[in-house]
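Give me the fold of what follows.
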Amino acid sequence: MSWHSQVEPAIIQGDFWQVSQFYQELIEKEPLEISHYWYLGLAYLLEAREEEAQTTWLFVLSQGDEGEMTAWTADLVNILDGEARRQLELGNLETSWLIRGHIREISPDNIDNLLRFILLAINLNYFEKEQLKTWLFVDVLKTNDFQSLELSLLAEVLEKFLDSQIPETVPYLEAIFQSNCQRQTFIKVVEAKLPSLGIPLAIDIINTCLAVEPGQIYLLAELYQCYFYNRDFAAAMQVASQLKTSCQGLPSQAVADFLALYVKLFSGNWVDIKADVEEYTESLQKTIANRECPRLLDKPSLAILSPLVYLEDNPRKNRYISNCVGQLFQGYVCNNYKGNSLHKSTIKDTNKVLKIGYIAHTLYNHSIGLISRWLMKYHDYNQFHVSLYLVSQKEDLITENSFRNQVNACYNLQIDPLMIAEKISQDNIDILVDLDSITNNTTCQVMALKSAPIQVTWLGFDASGIPAIDYYLADNYVLPADAQEYYREKIWRLPNSYICVDGVEVA
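Below you'll find the predicted structure:
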């Protein structure tokens, strides 16, 4: 059903007074044709005569019996829905939203309309979370079959709900999954949005997905992180066990074995770790023997090396493992980015002001930030141009006062290793200093891409073993005299101490 052709010119011009006059005259001629009243009310609505529109529709609907009311309501909703879509195509979001609001009042259980109404409200900034309760959103979900709805509509609403961190996202997902829609379509939407969600909601949403699609490696890993950061270590251990089962025989197995061990070490549960240590050690040996970079799905990981120094005081053995895995890691990263290793190998002009870059995710009220801030204060900025590359980190007063306000340039960049590496390369950084080491996989990937002629690791952790890193800063106390025999990086020993601070705060 559509407008009569006689009123199309007036509709194009937006002259709905003419349209309403046409339908008034048509009703006088054909008073029994119910659809004329629907179009007359719609013309009133578009003419900003909202009360008259409602009166017209409700008066006619009140004249029919139950069967007629059902059929007439369906016809009216169909007409209003068509106009709402037309207005949306014209870019008239507010008018489309107004029409859908009236459909919601006429047919409150119409889930397709309700979802489109909510989308428009969000896009127009009219939406408030509390309104979902007023609209009985969860009740409407339970009484509808989602199979007839457009997948793109369902996915778009899910994206908006996740962006707004709406609690009703959980029953909404449950309703979608119960209707046997294409579940992976919606799980991919969830996976893309998880990094921006608060931990409690993320836990509920991930568990909702795993209830219908168990064994999803990425979701299990994210659930582990949520429980870990929430310090619910018992739950994290349970998820780690599930992750190990899902990763059995895959390149991800080494990472799963690491996570299962790490949560026990971190939480102080050292009593019952013998089996976990054996499985972790075996996974590392297989990684080296098979020449496979340890990774979770397609995300390479060097963080899995961190337990080595806690399990055995054997630096020669540990460095061999780290160097082997570091080489596999660099090869995988460069291959993953289609050979985009930037391979800057020389500083062309040694007499210029050197450009030094520092990369980290911890330059705030964190041990690395508290230590390295003094270097930023006492740099000789006549000899060095200093840039900071923050890896998607939070910022606080220490970030602002001790870092941003001290250096020549500071960038807080998204988690995109190639983009960060290209930025550093474009900035013509001469010496890139890594403050994270193996504590941040994004930083490790940037270092593997060799975006500066000279690359150095300082603080963070032990050296990473990545071949693209030239130097490791130390002193005569933190490493033994023969350490160079088993370190890949050239050890640059500072004369007194590799760490200098100018005071610390006392709580």
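
From here on, just use CA atoms for contacts and neighbour counts.
Noted.

Spit out the contact partners of the residue most central in space within the chain.
Nearest to the geometric centre of the chain sits residue 195, at 3.4 Å (C-alpha atoms, centre = their mean). Under the criterion of C-alpha atoms under 8 Å, 6 or more residues apart in numbering, the contact list for residue 195 is empty.

and for comparison, fold this next one:
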Amino acid sequence: MTTQLDNQISSIPTWLTIQQYEQNITENTREVYNYWYLGLALLLEGREEEAQITWMTPFLEFGEEESEQSLQQLTEILLNAAQQQEANSNYQIAWVVRQHIREFVPDDINNLLKITELNIDLKIHDQETNINQLIKTISQLTETPVFDENLLVKVIEKLVHPDPVSPPPFIDKLVEAFIPYLLTSETIIKLLTEKSDAYHYFFYQHMAICFAKIALRLEPNNLECIRKIISPLQRLGLNYTKESISWANKYLEISQEPIDQIVGTQFLLEALLTSCDSWEKTVQAYQKYKLFLSNLVITRIESESLVQILAIGAFLLYMEDNPQENRLIRNKIAALCQELISKKFPEYISTYQQRFHSPRPSLSERPLRIGYLSGCFRTHSVGFLAWWLLKYHNRQQFDIHLYSLSEVSEDPQQQAYKNEFGDHFYQGYLPIVTIADQINQDEIDILVDLDSLTSYGNCAIVALKPAPIQVTWLGYDATGFPNVDYFIADNYVLPESAQDYYTEKIWRLPQNYIGIDGFTVGTPTISRESLNIPDDGIIYFSSQTGVKRNLHNIRLQMQIIKQVPNSYFLLKSHRSNHQDLQDFISPIAEAEGVDLNCLRFLPSAPLDTEHRANLAIADIVLDTYPYNGATTTLETLWMGIPLVTRVGEQFAARNSYTMMMNVGVTEGLAWSDEEYVEWGVTLGKDEKLRQQIAWKLRLSRQTSPLWNAKKFAREMEKAYQQMWQRYIDNQG
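I've put the predicted structure just below:
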């Protein structure tokens, strides 16, 4: 009957409804539904006083038992009406209806929450007053309330959204009021953490942190909640990274399982390095990190929690140049994780394998289908470097598909990718099996992972092996998964012995593993005058993330500055507060006898084009070790600036080496710490040598394979064809 009359209300003009119900009441005074709907019709017409009188009439005329039943009927009708108005976006009318529900049932928590939400949407009055009334109602309850936890989360979300950095205190009071009724509910913790994940993915980090902190209050030792606080803090960078140190330490205090200790130590290492905190603490954290990883591969723990460390291992590259040992650790971790994924998703892997065993097309039958997998098809080093290869691909011979794990945004580089590849640009933050299925359904022949150890998602997808051939290019280093077939390198970036400690077959391109057409350079925002550096001063420059700052390497840099008269050192760290960098560097400089007046600490430039323009002020750039520059080295060489780099053994310690060899410059290549200092001093004192190198670098723009992206694309395509032919031959 309620549904029928609801439909009647929505389809008949109000005046006719009022007239009809008044007639019905005259004919049958004891049918209460007529009073309820007449009152509702009057209310919808704005005649509130008449509506209230109409509703009160049956209560005054019927007995107490009947009144209780009638009240329930009335509130149900009003609730249906409110929900109908909300569905039609008539929020003001819905708010009025709910106020009357509140009069009849003042302790209906769902109704009070909905009124709060409508208050926020309509900006009706002070939210604090309304929240305090809600809290008061909750505190006076004698029975456990029944309420919609989704609605509570939505209200909290709308209250927090205007200022997630410093949310109003009354939000904490609201959460506290509900805590006694939430402590046993896994549902709301799941709701809150899912909200945190969503905001983190879409770069609303403060909202992500806020929801994770609320969830943590419900379960104070919940490691998942703490992880969801640390990750956004570290994504925000600067001073927030320092805050993440205390959270990482809390995580480690609570952790009992080896996997959790590894994750916690990874968080701590990233925070300490990025914020340029105590080097002693960093070394201690690294020693524990490596020990935890080593013990894990020895004990071969098989646990669902292994998925948390799919992409673990990057800090082995930052802290030491020891691939013979560290690559083996990473390889064993990857093998363990792959075993876990095989057991977790056997049906998917079996489906993919069945396709691989079907007859494969030859190179003459159809274009090779190449899939590129990355979370960085946007303004990012990987997004920029990959663009050149993808731009110059021969679309007649190669069918290119891009699988983006990044959020949809207005980012110009992302828009360029979308425009270039159209419906072959597949984007979505989806379960890994969904993306793997898409890759498999697209019948990708060769899947190229661009992110490697920078991406959990990429690692999980390649572990499922949705394509018959899988390749790693760019990223930090190879992932170590046994089912990744090739790692793209060249004859310089990895020594000949490297195959001994890689599970992937190292595929060496004939000249260089990267090729671009160059950079766009903007307008400089710094000058010698603005930095108080004389015209004849020798300017050394270093621009790297905090994680690449290594105490031993900094000492060598200070020895160079000390030995070159009238020299100045400009330092800049992306994602690190430049004051933190200064606090870290200055004591090292003083210990090495360097005058602090020689140092200049620069904030990050807001635009890449501005950063490159500012590079022009440098006479020499000093590279980092054991993790060299990559994009920063390319920028340095493009700008025609001499570079001093320490060449090591691991991939990350040879990026600058291969790039310099490919532009024909060997001056500045150091094979020991002593040579690093010698080259730094020599280049600082020998202006003529600097000019010769700068001239070589300018000429290289026309001759070097490093600056010929089209030629590089042909070399990569040749490699793909050879990989596929080898696969076909082995299948036969």
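
still on that earlier bit, what does the residue nearest to the centre of structure 1 align to in structure 2?
Residue pairing (TM-score structural alignment): residue 195 of structure 1 is matched to residue 197 of structure 2.

element containing that match?
Per DSSP states H and E, residue 197 of structure 2 falls inside helix 186-201.

Off-centre distance for that helix?
Taking C-alpha atoms, centre = their mean, to the nearest Å, one finds the center of helix 186-201 of structure 2 at 15 Å from the center of the full chain.

Could you do stretch 371-380 of structure 2 as well?
The gap between the average C-alpha position of stretch 371-380 of structure 2 and the chain average comes to 12 Å, counting by C-alpha atoms, centre = their mean.

One more: stretch 126-143 of structure 1?
26 Å.

that older thread, going toward the C-terminus from the helix holding residue 197 of structure 2, what's the next helix or strand?
Using DSSP H and E, the helix or strand that follows helix 186-201 of structure 2 in sequence is helix 205-218.

re earlier: next one: the match of residue 195 of structure 1 from residue 209 of structure 2, what distance?
9 Å (C-alpha to C-alpha, to the nearest Å).

Next: residue 385 of structure 2.
32 Å.

Pick out whichever of the two has more residues nearby.
Taking neighbours as other C-alpha atoms under 10 Å, residue 385 of structure 2 and residue 209 compare with residue 209 leading, 28 against 19.

Can you find the partner of residue 587 of structure 2 in structure 1?
For residue 587 of structure 2, no residue is aligned by TM-score structural alignment.

Surely residue 362 of structure 2 touches residue 726?
No. Using C-alpha atoms under 8 Å, residue 362 of structure 2 is not in contact with residue 726; the gap is 10.9 Å.

Mind listing the shared neighbours of the two?
Taking C-alpha under 8 Å, 6+ apart as the contact rule, residue 362 of structure 2 and residue 726 touch no residue in common.

The stretch 201-350 of structure 1: helices as residue ranges?
Remark: helices of the stretch 201-350 of structure 1, listed N- to C-terminal, are 217-229, 233-246, 253-266, 274-290, 308-311, 315-336; assignment by DSSP state H, counting those that start in this stretch.

for the first one, the distance to its chain's centre please.
With C-alpha atoms, centre = their mean as the basis, helix 217-229 of structure 1 stands 13 Å off its chain's centre.

same deal with stretch 447-466 of structure 2?
On the basis of C-alpha atoms, centre = their mean, stretch 447-466 of structure 2 is displaced by 15 Å from the centre of the chain it belongs to.
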